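Peer 1: Just need the structure, nothing else, for what follows:
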Amino acid sequence: MKLAMKDETLGMWLGVVGVAMFAVTLPMTRLATGTQDAPQLSPWFVTLGRAALAGVLSAIFLLATRSPRPAAHQWKPLAFAVLGNAIGFPLLLAYALRVVTASHAAVVTALLPLVTAAVAALVLHQRARLGFWLCAIAGSLLVVAFSVLRASQSGHGFGFEWADLLLVGAVIAASIGYIYGAQVTPSLGAERVICWVCVMALPFTLPAALALWPQQPVATSAWLGFVYVGTFSMWIGFFAWYRGLALGGALRVSQTQLLQPFLSILASIPLLGEPLDMVTLGFAVAVVATVVIGKRLSQPQDNKARVVYRGDIQPD
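Peer 2: The predicted model follows:
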């Protein structure tokens, strides 16, 4: 009993460590890409380069652990995970963060667990209660209201920033990647899923990153941001996160993900000098509240759904 309690406690702490690593992805990505007024690394280079860096580390891990190759039927879901998690999410996020602040992005991406559950319901034909869909609509309306308010305050009139559409696209891309990646998690093993995703992309990401290598001087802070998202956001964070899920229980440990938008906002203060905006914080609290309620109303009932539900956690 004591050993089980120690495992649960360790699992919770590993979950918190993983979430903290993922939360810092937003300000670190903005450091890497810079802003429209002061651009640093290209969003394409950051996306492909971080995947290439994680791919090299993953190849070393898979060889060192003598991991077996995926079976034939596992390549398709892994390919969707590559498109969603290794390419779609980081690329759209990188372009968006050249325009909006990391705190702003934290509010929009806070919808990720709810959107992932919705994608699971649609793709896997799972039945979801009316209350879940009402929460999904409420959370979406909160994000719309926040985006319109921020655009208005920035002098862009009553409407969306185009970067908000990129953030929504990033959330959808990540959700699709998580659903397909979760389908092969029970057979491949959680840590090996992200490794195979990165290795599968390596023949494309490595030469593309080398071809896109910046020719102009880049600030040291931008390179530090790049190394962080390639090493921690794309790789090490998953090891802590998935191991935490295994030790502490997926449903219990996954609740630590609710800390992520707040940790992103807090990390943006020292890393980027962004102010602690109470309006942003208030919207983040409201969106997270809809996620909490929605996740409770989307708890899967059968074993297949339960496996997929483990994939609704944001890795980044």
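Peer 1: From here on, just use CA atoms for contacts and neighbour counts.
Peer 2: Will do.
Peer 1: you'd agree V288 is up against A110?
Peer 2: Yes: between V288 and A110 a contact is recorded at 6.6 Å, counting by C-alpha atoms under 8 Å.
Peer 1: Quick check: next helix or strand after the longest helix along the chain?
Peer 2: Determined from DSSP state H, the single longest helix within the chain is helix 130-153. Downstream of helix 130-153, the first helix or strand assigned by DSSP states H and E is helix 162-183.
Peer 1: Outside of that next one itself, which residues are in contact with it?
Peer 2: Residues from elsewhere that reach helix 162-183, judged by C-alpha atoms under 8 Å, 6 or more residues apart in numbering: 77-78, 80-85, 88-93, 95-97, 99-100, 105, 108-109, 111-113, 115-116, 119-120, 147, 193, 307-313.
Peer 1: try it again with 7 Å
Peer 2: 77-78, 80-85, 88-89, 92-93, 96, 99-100, 105, 108-109, 112, 115-116, 119-120, 147, 193, 307-308, 310-312 (C-alpha atoms under 7 Å, 6 or more residues apart in numbering).
Peer 1: just stretch 260-271 next, same as before
Peer 2: If you take C-alpha under 7 Å, 6+ apart as the criterion, stretch 260-271 is touched by 19-20, 23-24, 26-27, 102-103, 106-107, 110, 274-276, 284.
Peer 1: To compare against the first, here's the next sequence to fold:
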Amino acid sequence: MMFTAIILCGLGYAEGAKLSRTLGGWQVISWALVLSLPVTAPLTIFFRPESFAEISLEAWLCLAYVGFFSMFIGFIFWYRGLAQGGIATVGQLQLLQPLFGLSLAATLLKEQVSIGMLVITVGVILCVAGTKKFAR
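Peer 2: Alright, predicted model coming up:
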């Protein structure tokens, strides 16, 4: 399932970037949301909580923030960046997110970063650097 998800995600990014060259990032993500509605709506109904009264206002506001800013607005800029910078080039930048995530978690949240996490992150960075070197 993970392998299938990786392939489908990559295809979705690549196709979204190609489409955003002609449609624009906001239209691509909007259409993606519309086309996914027949799958997501029934799943939402199936997994809904017993009572919405138990969900706090803060939880609703957080959901709205994540849904609108982190996902919708974020994908507009992501697809625009993929279209302008090239799918393969900009797509590799996403592989550096673990480095930034670990750095922020350790710095801002005082999280413990294990040696294993660092080794994997350095491995990913070396892979990205290797693809840049050998692609020329």
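Peer 1: Would you mind checking the contacts of stretch 260-271 of the first structure for buried ones?
Peer 2: For the contacts of stretch 260-271 of the first structure, a burial check counting by 16 or more other C-alpha atoms under 10 Å picks out 19-20, 23-24, 26-27, 102-103, 106-107, 110, 274, 284.
Peer 1: Now distance to L63 of the first structure and secondary structure too, for the residues you listed, in CSV please.
Peer 2: Formatted as CSV, those follow (distance: C-alpha to C-alpha, whole Å; DSSP: H, G, I helix; E, B strand; the rest coil):
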residue, distance to L63 of the first structure, secondary structure
V19, 27, helix
A20, 28, helix
A23, 29, helix
V24, 29, coil
L26, 31, helix
P27, 32, helix
A102, 36, helix
S103, 39, helix
A106, 36, helix
V107, 39, helix
A110, 35, coil
E274, 42, coil
A284, 42, helix
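Peer 1: wait, which of those is closest to G294 of the first structure?
Peer 2: Nearest to G294 of the first structure, judged by C-alpha to C-alpha, of these is A110 at 12.7 Å.
Peer 1: That closest one pairs with which position in the second structure?
Peer 2: In the second structure, the residue paired with A110 of the first structure according to TM-score structural alignment is L95.
Peer 1: Next one: A86 of the first structure from V46 of the first structure, what distance?
Peer 2: Computed as C-alpha to C-alpha, to the nearest Å, the A86 of the first structure to V46 of the first structure distance reads 11 Å.
Peer 1: Quick one: map L43 of the second structure onto the first structure.
Peer 2: Checking TM-score structural alignment: L43 of the second structure goes with F61.
Peer 1: For the helix or strand harbouring its match, buried residues please.
Peer 2: For F61 of the first structure, the element it lies in under DSSP H and E is helix 43-64. Buried residues in helix 43-64 of the first structure, counted by 16+ other C-alpha under 10 Å: 43-55, 57-59, 62.
Peer 1: list the contacts for G225 of the first structure?
Peer 2: In this structure, G225 of the first structure makes contact with M28, T29, L31, A32, judged by C-alpha under 7 Å, 6+ apart.
Peer 1: Contacts only, for the nearest residue to R129 of the first structure once chain neighbours are set aside.
Peer 2: Spatial nearest neighbour of R129 of the first structure, excluding adjacent residues (C-alpha to C-alpha, 6 or more residues apart in numbering): L297 at 6.6 Å. With contact set as C-alpha under 7 Å, 6+ apart, L297 of the first structure has these partners: R129, G131, F132.
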